[in-house]
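Undergrad: Got a predicted structure here, sequence first:
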Amino acid sequence: MSQSFGLVLAVLLLCATFASAVQNVKVQGADFINNVTSNRLQIIGVAYQPGGSSGFQPGSGIDPLSNGTLCLRDAALMQQLGVNTIRIYNLDPTINHDMCVSIFNAVGIYMLIDVNSPLPNQSLDPGNLVSSYSSTYLNHIFAVVEAFKGYPNTLGFFGGNEVMNTVGTGGTVPPYIRAVTRDLKNYIAKNSPRMIPVGYSAADVSQILTDSWAYLSCNINGQSGDPSRSDFFGLNSYSWCGPTSPTANYQASGYDTIISTFGDTSIPVFFSEYGCNKVEPRVFDEVPVLYGNMTSVMSGGLVYEYYEETSNNFGLVSFYSNDTAQLLVDYDNLQKQFNTLDSKALQSMNSSATNIQSPKCSTSLVSGSGFNNSFTLPSIPSGGQTLIDHGISNPNQGKLVTVTDTAVTLPVYSSSGTLLQNLAIKPLPSDESNSPGGTSTSSGAAPSTSKKSAAGMVEIGLGGAISVAVLMGYLFF
């Protein structure tokens, strides 16, 4: 081998490392497990919906993962926060997401993707289930699968979010949720190079919560490969509300009930949203509990939410029209809590959890009056099976690209108004995901000595924020 060839090969190998920072994750019993290391993945995450509704503009090339410059900034802030997973709600499957996804992948951050959107024919309508469950709808959710199946950091897909949110919807919706799960998993099995978990995100409605989980996690006819069974179960919970709240402890918040309810779960259960803001600023004192004694049952959670939307007071970071950002006190407080976690302990597998077998579906699993206890599912809509067998037409299939520039060029300020210097992502080796306790401080990267209001800063030029090189894959010699 010549010296020049060896140098080229070394460079290509280095680039390949930058383009593949995480390993695929599978569901094994009640845990998420790294396919290569067999370590358990505890979700330490945030909800990520930049710009709220205005950040999702299908047909205009804008969605949460369409702007690499913004994603680079956010990935750097999330990396120092200690996040290993983000949840993205509304995505346009026709947009190129390669750069954003590659950036998050490079820093070891997984993605949980919602396949539905608020647009017509792109979600189940609880008031009109028969017509909304159509081949047009299936084409959309399959397009989302196509767009994200090629990324190693795609952790899973949410087939539904709070579709069952009342006692009444608990009586009509459950078979349709299982049908959508079945169709998604059958499409993935036929058209994806790897199996990707599919699950559900539930509303915290006490009258139907236990039945929702029991209904979705059992196997019809006892079949271990039942595709209509959810691979995981998320719970949107805001019951723990800060140190001065009457619900700020394990019992009063109902966390003890959650553990007893899901104690024998056969699939991973986690908070798909959490972070009550009735007491501000949030101190996130539920974090040590969630990642403490609750890890015997729970697989972590996602804080709602990363972006501060207009006056909702759920954000960790504020953003302004000139692309300036400022950390909020909530960000600092959450980072302090995350930094107390023992990442290695959280990765330890729970052998009893990974060996739990799911129960056979039966009417006895459903205890609530009025909750649907029929496991006869709706047939796939006309044309839907053809989509599964042959794939959708002209899919947009995402792939990793190489991230070569790591420095953030947009101005970011600490919660005290100090400009952060040298903010950048730090690409990780191919066998690592991000974890808390990095090199950055709670206020971010190294601050400068100047202080100014982030909102008052003028827009700066973005030239050269990111450059990419796509590895084409062949060497000739």
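TA: Everything's here; your move. Numbering: from 1, shown residues only.

Undergrad: CA atoms for contacts and neighbours, from now on please.
TA: Will do.

Undergrad: wait, is Gln335 part of a strand?
TA: No - using DSSP: H, G, I helix; E, B strand; the rest coil, the secondary structure at Gln335 is helix, not a strand.

Undergrad: wouldn't it be in contact with Met78 here?
TA: No - between Gln335 and Met78 there is no contact under Cα atoms under 8 Å: 9.6 Å.

Undergrad: Okay, and Leu419 sits in which element?
TA: strand 418-420 (DSSP states H and E).

Undergrad: tell me the secondary structure for Leu77?
TA: Going by three-state DSSP: Leu77 is helix.

Undergrad: Neighbours of it, how many?
TA: By other Cα atoms under 10 Å, 25 other residues sit near Leu77.

Undergrad: And for the one 3 residues further on?
TA: Under the neighbour criterion other Cα under 10 Å, Gln80 is assigned a count of 27.

Undergrad: That one is in what secondary structure piece?
TA: Using DSSP H and E, Gln80 falls in helix 68-81.

Undergrad: list the helices and strands that helix packs on?
TA: In terms of contacts (3 or more Cα pairs under 8 Å, 6 or more residues apart in numbering; DSSP states H and E), helix 68-81 is packed against helix 98-106, helix 329-338.

Undergrad: Report the inter-axis angle for that helix versus helix 329-338.
TA: 50 degrees (axes from the mean of the first three to the mean of the last three Cα atoms, to 10 degrees).

Undergrad: Included below, for side-by-side comparison, is a second structure:
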Amino acid sequence: MRFFSTATALAATAATLFYASGSAAINAIEIDGRYFVDSVTGEPFWIKGVDYQPGGSSQFASGFDPLSDANTCARDIYLFQKLGVNTVRIYSIDPTLNHDECMTLLASAGIYLFLDVNTPIYGQNLNRWEPWTTYTEAYLDHVFQVIEAFAGYNNTLAFFAGNEVVNDNTSAEASPNYVKAVVRDMKTYITNNIKRQVPVGYSAADVLEYRVPLAGYLECGPADEAVDFYGVNSYQWCGDQTFESSLYNVLVDDYTNYTIPVFLSEFGCNQVLPRTFQEVGTIFSDQFSVVFSGGLVYEYTQESTSNYGLVNLSSSDGSVQERHDYVALSSAYASVTTSGLSTVSATARPTTCATSYPYINGNTTLPDSPAATLIAEGLNSTYNRGKYIDITVRSTNYTIYAYNGDEVTDKSVSENYTIQISDASAIDQTDKSNSSATTGGSPSDSSGSPSASDGATSTGSTSSATSSSAAIANLVRSSEKMGATAVFAVILGLVFA
């Protein structure tokens, strides 16, 4: 009886795990040393992406965001696929809106998301010059809402705790330990309330004297306070340049000893037009990949206050037309391959910080969190939590024009991954009942295994059950590449062996 009880328990556990976590065929991305890696295959993940905030973050307002309308998403995801990207970055979203269809469509297309948790709305960002005035429970409540709304999607790659918060002498003195406190609060909230440990990092302004020491300051110390990755906004390669003349060699040298993933969270200088994106070939080369994990081009839409757009977006009818830069970037991305890029082993992350850092206030005493209860208990169980759903819109109603002015007739988003819909209220979310500034410096405008016992005392039986449970967990982790019948056939083999 004990044998069959154990077998039944294992099978039940396997079934629960399979249907809870096998919801999508797109694998979550994790961090291994200084690289992003596929959580199932272990292969390095190289970011080939674009920054995406139609209208600009400064125009963001509650009630609509880039992922809240399926028709808009289908339009832009079609163009993302044609562009050849695997990642987008969004600077501001409204966590109270429904993003299920857009995130499912992105996942189906094989595209991941870097998401900033701040918005330009008052109370939803840190004041870089007086962060103690905005580091409040209400602010962190907004941050945690963003985490809750997006952590359930496997293609949510990571969260940015801040963007260019440190970008001048005043913010370099006032803000570093508050940025680190937000990182700490986000990581602890995720640990306490979210099953999947979604990475948390920071995106630094293109100001050399701050971004290098800040990288070291945010990397060091206790694991629950340190960033998981570091984004560098860099616009130093302009026009026809080389690895040396652009000072990309210096950029690599600056982070050669960095112990966690670093990548270009923004690139694409527009001082020389039209842009040819010559730097893409270097970014996806061995001399760059040993340190940097790719990058994101700034930016998708042409905005009235800047000249970085890949497409023109009509404010009157929502139509989109490719610009020269779109064609150039598409060609540049198509000309490179990420297969077999060189990697190197990382040294251990420094658990002790330096006594001081040049140009910034390296105070490692962090302010106490004003949201300790929220962090410990999580948001209430009725909160909006994202999940994959059936896709109803694969081809947009909006008109799309090619660069030459021809209207695109087939605007369907290709299904690169089959998304399996979960009955769970949220993918990868824990059971809550059981869980104990405006910017500057660069063109961006956003703010900164369960165990069970049947009473048996036999060490051998316990060991066997534990081993089988571990094996089942590993199988479940890989179930996205196997059919359900195949998985359970192997499970039964483990149980009855």
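TA: Thanks, I have it. Bear in mind that the values here come from a model prediction, so they are computed numbers and not experimental data.

Undergrad: And the TM-score between these chains?
TA: For these two chains in superposition, a TM-score of 0.80 is obtained (TM-score structural alignment, normalised by the length of structure 1); 403 aligned residues with a Cα RMSD of 2.2 Å.

Undergrad: ok, back up a step: what's the mean gap between the helix holding Gln80 of structure 1 and the aligned bit of structure 2?
TA: In the superposition with structure 2, the average deviation recorded for helix 68-81 of structure 1 is 0.8 Å (mean Cα distance after the TM-score superposition for structure 1).

Undergrad: Would you confirm that Asp285 of structure 1 contacts Ser253?
TA: No - between Asp285 of structure 1 and Ser253 there is no contact under Cα under 8 Å: 11.8 Å.

Undergrad: mind putting the helices and strands packed on helix 68-81 of structure 1 in TSV, mean neighbour count and distance to Ala30 of structure 1 included?
TA: Output for those, formatted as TSV (neighbours: other Cα atoms under 10 Å; distance: least, Cα to Cα, whole Å):
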stretch	mean neighbour count	distance to Ala30 of structure 1
helix 98-106	28	24
helix 329-338	21	23
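
Undergrad: Make CSV out of those and add distance to Pro381 of structure 1.
TA: Below are the helices and strands packed on helix 68-81 of structure 1 laid out as CSV (distance: least, Cα to Cα, whole Å):
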stretch, distance to Pro381 of structure 1
helix 98-106, 32
helix 329-338, 45
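
Undergrad: Relative to Ile220 of structure 1, which of the ones you listed is closest?
TA: With Cα to Cα, the closest approach to Ile220 of structure 1 among the helices and strands packed on helix 68-81 of structure 1 belongs to helix 98-106: 35.6 Å.

Undergrad: Can you give the contact residues for the closest one?
TA: Contacts made with helix 98-106 of structure 1 from outside it, assessed by Cα atoms under 8 Å, 6 or more residues apart in numbering, are listed as 18-22, 65-68, 71-72, 75, 110, 151-153, 398-403, 426-428, 468.

Undergrad: Recalculate using a threshold of 6 Å.
TA: Helix 98-106 of structure 1 is contacted from outside by 18, 21, 65, 68, 71, 75, 153, 398-400, 427, using Cα atoms under 6 Å, 6 or more residues apart in numbering.

Undergrad: The spatially most central residue of structure 2: what's it in contact with?
TA: With distances taken as Cα atoms, centre = their mean, the residue of structure 2 nearest its centroid is Ala158 (2.5 Å). Counting by Cα under 6 Å, 6+ apart, Ala158 of structure 2 makes contact with 114, 198-200.

Undergrad: give me the element the residue mapped onto it from structure 1 is part of.
TA: The pairwise alignment with structure 1 assigns Ala158 of structure 2 to Gly156, based on TM-score structural alignment. Following DSSP H and E, one finds Gly156 of structure 1 within strand 154-161.

Undergrad: C-terminal to that strand, what's the next element?
TA: helix 167-172.

Undergrad: Have a look at how far, on average, that next one is from structure 2.
TA: Mean for helix 167-172 of structure 1 is 2.3 Å (mean Cα distance after the TM-score superposition for structure 1).

Undergrad: any idea which helix or strand comes after that helix?
TA: helix 174-191.

Undergrad: That next one corresponds to what range in structure 2?
TA: Counting by TM-score structural alignment, helix 174-191 of structure 1 sits on residues 176-193 of structure 2.
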